[in-house]
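[1] fold the following and give me the result.
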Amino acid sequence: MAGDYAVIALYIAGMIGIGWFGLRLAKTKSDYLVAGRRLGWFMYSGTMSAVVLGGASTVGGVKLGYTHGISGAWLVLTIGIGILLLHALFARRLVKLRVYTVGEMLDLRYGGSTSAISGVVMWAYTLMLTVTSTLAFATIFKVLFDVPSIAGIGIGGAIVVLYSVLGGMWSITLTDIAQFVIKTIGILFVLLPVSISAAGGFDGLRARLDATFFDFTGIGGETIFTYVLVYGFGLLIGQDIWQRVFTARTPAVATGGGVLSGVYCLVYGIAGALIGTAAKALYPSLASAQDAFATIVENLLPAGVRGLVLAAALSAMMSTASGALIACSTVSTSDLLAKLRRGRTASDDAELRRNRWTTLALGLLSIGIAMIVTDVVAALTVAYNILVGGLLVAILGALFWKRGTRAGALASMSTGSVVVIVSMITAGLDANEPIYFGLGASLVAYVAVSLVTKRTPPEVLGTWTARLSGEPAPALENNVS
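    The predicted structure is shown next:
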């Protein structure tokens, strides 16, 4: 394992070093939260791909391939579809708004304050998303060092928290680019061909496995539809994703880079499912499908190369964990804590300190929760159910229905969130009903309350329209470099 240790040690040292370099770049709130809104198409595409393809997409994607075959790709495919739709339909508008959070966008569109409720929902989502990727560290460090899951979570989580606290979005962006390259090489160009070859190629896979493993809809139509609702639509509205959109230098950069990222996600989803399918052919009796990724890496790859692939998996987990962590911190400071200090201004230095301390506190909290949670896919489902059930209707309504009102948005967010949480408690975390019930209740509440309340004032809609056209609004953007 000496070669593996050396590769992983170099990788970890590189991530921390990049984080330290990011400390020099993060001089303002805009630098720390959205990388100064200065990313070009390559960095934008790489960092967008890195943030959406995390532990659940890598370890969880292989797990689903082990269980369902090629149709296990649907979880990651719907993520890719969501990224494509986001950048084809919304990205240009979001860049022009020049806000920091989803809550700020809702406040701008509806007038008055809606970010308290939306901030709580988004905070819960981003925190649980951080937890899912932090939880996945246990798989890698168990293979490397044969340490308990709690220790693996602590090691991986501490690294992410360190470089995220240091440089914020600049550190995360720079580490994401390195992680994107490592992940592409390790998963697509090493593990995928090696695993398929070891299983005897595609002919060998067909000879060893039941035909259902090669049915592209074998996972079930209802499950695919639920994935589209939960992950596809979830990618349209998540703070962690929007915050990356806000880093684009121009609307054109966001659109072009985002489309490339969406295509990459589709390829990555198929690759993970094929790796899992090969693992099923080679090791059909694993005690847990969750171990499929670690097993195939440990048994098929030589020292050094194994370290590279494990570094690729770490890259996937760390990029998503850090992106979700900075998103959770941004929601905390901009949407929630800001309510407690309304009317009080702070210097750039004070804002930076506040964001760094908040990021540190939330990072430690996510590590603690990850040490309790056991299923990475279930945790991700909880995060997306809360997000989509609580916020999707109000956000899409803000973008497409002028008759929608602040009262309708508040009713929609409150009703959808409560129904989703109650449904998950009563029907179970793996059930499809929570997202259906939550979205239905949210939509009814939004339309009904909007129609019986006063229209949004013309001056509010006028400000909204002006922002969408790219006109500046100094009140919400004071620190852009």
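[2] from here on, just use CA atoms for contacts and neighbour counts.
    Fine.
[3] who's in contact with the spatially closest residue to residue 311 that is not a sequence neighbour?
    Spatial nearest neighbour of residue 311, excluding adjacent residues (CA to CA, 6 or more residues apart in numbering): residue 8 at 6.0 Å. Going by CA atoms under 8 Å, 6 or more residues apart in numbering, residue 8 touches 307, 308, 310, 311.
[4] please, which helix or strand holds residue 466?
    helix 458-468 (DSSP states H and E).
[5] centre of the chain to that helix, how far?
    Relative to the chain's own centre, helix 458-468 is displaced by 30 Å; criterion: CA atoms, centre = their mean, to the nearest Å.
[6] likewise for stretch 188-199?
    Centroid displacement of stretch 188-199 relative to its chain, using CA atoms, centre = their mean, is 26 Å.
[7] which parts of it are buried?
    188, 190, 191, 192, 194, 195, 196, 198, 199 (16 or more other CA atoms under 10 Å).
[8] checking my notes, the residue nearest to residue 311 in a strand, right?
    No - going by DSSP: H, G, I helix; E, B strand; the rest coil, the assignment for residue 8 is helix, not a strand.
[9] now do the contacts for residue 56.
    132, 133, 136, 376, 377, 380.
[10] which residue lies farthest from the center of this structure?
    residue 207 (36.8 Å; CA atoms, centre = their mean).
[11] and the helix or strand residue 330 falls within, what does it pack against?
    If you go by DSSP H and E, residue 330 is part of helix 305-331. Contact partners of helix 305-331 among helices and strands, from 3 or more CA pairs under 8 Å, 6 or more residues apart in numbering; DSSP states H and E: helix 2-25, helix 41-52, helix 55-68, helix 115-145, helix 149-183, helix 239-245, helix 292-300, helix 348-370.
[12] next, the second sequence, to be compared with the first:
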Amino acid sequence: MIRVKLFTASALLVLFVFLGLGTIVARKIKEASDYTVAGRKAGLSGVAGVIMGALIGGASTVGTAQMAYEYGLSAWWFTLGGGIGCLILGWGFASPLRSSGVVTIPEFLKRHYGRSVSMLSMVASSVGTYISVVAQFLSGVALLQTVFPFPSFVASIGVACLILGFLCLGGLKSYSVIGKAKIAMLFLILTVSVLLGMGKGVTPSWLYHNIGNKTLFSPFGFGVGKGLGAFLSMIVGIFCTQIYIQGVFAASNPDTARKGTLLAGILIPPLGLMGIYIGLFMRTAGVSIVPSQALPMFIRLYFPPILGGIFWAGILITVVGAAAGLSFGIATNLVQDFLKALPYMKMDEKRALFMSRAAVIFIVLSAAYMGELFSGDMILQWSYLSMSLRGAGTFFPFIVALLFPLQLSPCWTLCSAGGGLLAVLIAPFIFTNVPPLFLGLLVSASFSGLGICLRR
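    The predicted structure is shown next:
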């Protein structure tokens, strides 16, 4: 009983500290630009903090350990693809994006192709990102239920309250501060966890020789097509997710945007490898657990109660922070690209700020319900589906606008975006052995290529 009380008290203390960080920053929010792009003053660590704060969440921690417990090294595709996607984004695209001076991806597309393409992109991105928010709730519920005997509905509401407390007041400013703090804490948690496991003699070599199923050590343990599809979905999703690009838009200058994105790309993949180690460790630990609880149970079983509570809270903050960032990205799209465009909507700074906060509340509460409805599902599978929907129709029009401006007409762009999205939706019913994203990107690329050739 004393161990449980110490664990709970230390966890609550850490949560209150992070909530306090967001509240302090929130007092400095005066207008919508502070809320949506942090006043365009983010430094290198601030840009990386926004990107990693949203990308490294439940899927990268709880979900990676869950999938590693069942499928082994195949769980690395999420963080490996995310890291490489950030490197590509930073290497050739972050600087011109920051120089564009826009706030959202649909706004950028509207400049090049018109309103129809931007609206289609906004809908696809928002739906796909919303699915990823639900995945964060699946992780958060799994975390809470390792400590508190809550039913899934109560756990979902608890996660929702934390998300709103972290984000709703401070927007991207508070999110950048919290993102940097939570990533530093996550590196500490996972590094100490891996060192603890190895200190018990469970080295990677020991795992390989003592786990009979050697397919767990193949990156294609659940199939070559699924592995490559997951990898590609992450790279494409990085380019087509509002909150990741919002970190670029918030940079103080184009060079900072580039360096911050590259920093995120370097730091992300090692986190996935450490999560995989913990998942495989728990597979050999001799305890019966639900796979989604591999990481939180490791923390609870192998650390002293005070330290365990701090680390458990750190993982929960990671999950909550990612859900907050993704929700914030959807809200930004809804306000900037939809509500502001309505002819009867007079959107001054104060009203835009209010509408952004209201949209966040609606998104979070509805995702809490969906998280409760689908509790127990494989977290990473939701995340891969999310990335596919975001990227299938938007990726090639977005890349063409950056690399070959004025080379693709609005009509052909609409065919590229709509065809790619439609292909992803119908592919599972026609080509059951082909990852839907492959077909979606093929259709979208074909329309884009044909449109460029005809224009030339």
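[13] now the TM-score, please.
    The TM-score (TM-score structural alignment, normalised by the length of the second structure) is 0.92; 449 aligned residues with a CA RMSD of 2.2 Å.
[14] related to what we said a few turns ago, which of the contacts of residue 56 of the first structure tops the neighbour count?
    Neighbour counts for the contacts of residue 56 of the first structure (other CA atoms under 10 Å) peak at residue 133, which has 35 neighbours.
[15] and that one, how far from residue 205 of the first structure?
    30 Å (CA to CA, to the nearest Å).
[16] ditto for residue 18 of the first structure
    41 Å.
[17] what's the nearest residue to the residue most central in space within the first structure if we skip its chain neighbours?
    Using CA atoms, centre = their mean, the residue of the first structure that lies closest to the mean C-alpha position is residue 52, 4.5 Å off. In this structure, residue 52 of the first structure finds its nearest non-sequential neighbour in residue 320, 6.2 Å apart by CA to CA, 6+ apart.
[18] what about the equivalent of the one you found over in the second structure, how many neighbours?
    Mapped onto the second structure by TM-score structural alignment, residue 320 of the first structure lines up with residue 322. Residue 322 of the second structure: 30 surrounding residues under other CA under 10 Å.
[19] and for residue 341 of the first structure?
    That count, for residue 341 of the first structure with other CA under 10 Å as the rule, works out to 10.
[20] please say which position in the second structure it maps to.
    Using TM-score structural alignment, the equivalent of residue 341 of the first structure in the second structure is residue 343.
[21] helix, strand or coil for that match?
    Using three-state DSSP, the structure places residue 343 of the second structure in coil.
[22] relative to residue 12 of the second structure, how far out is it?
    Counting by CA to CA, the gap from residue 343 of the second structure to residue 12 of the second structure is 46 Å.
[23] picking that back up, and the residue farthest from the centre of the first structure, what helix or strand is that in?
    Residue 207 of the first structure is located in helix 201-208, with elements delineated by DSSP H and E.
[24] is it true that residue 325 of the second structure touches residue 243?
    Yes - using CA atoms under 8 Å, residue 325 of the second structure is in contact with residue 243, at 6.3 Å.
[25] what span of the second structure is stretch 262-272 of the first structure aligned with?
    Residue span in the second structure matched to stretch 262-272 of the first structure, by TM-score structural alignment: 265-275.
[26] ok, and what's touching the matching stretch?
    52, 56, 60-62, 64-65, 68, 75-76, 78-80, 82-87, 187, 190-191, 194, 295.
[27] wait, what's in contact with whatever residue of the first structure lines up with residue 196 of the second structure?
    Residue 196 of the second structure maps onto residue 194 in the first structure when the alignment is built from TM-score structural alignment. By CA under 8 Å, 6+ apart, the residues touching residue 194 of the first structure are 300, 301.
[28] ok, 7 Å please
    Contacts for residue 194 of the first structure (CA atoms under 7 Å, 6 or more residues apart in numbering) come out as none.
[29] what's the average distance of the helix or strand that contains it to the second structure?
    Using DSSP H and E, residue 194 of the first structure falls within helix 192-198. Compared with the second structure after fitting, helix 192-198 of the first structure has a mean deviation of 2.5 Å; criterion: mean CA distance after the TM-score superposition for the first structure.
[30] just give me the neighbour total for the spatially closest residue to residue 37 of the second structure that is not a sequence neighbour.
    For residue 37 of the second structure, ignoring the flanking residues on the chain, the nearest one in space by CA to CA, 6+ apart is residue 250 at 4.5 Å. Counted with other CA under 10 Å, residues neighbouring residue 250 of the second structure total 31.
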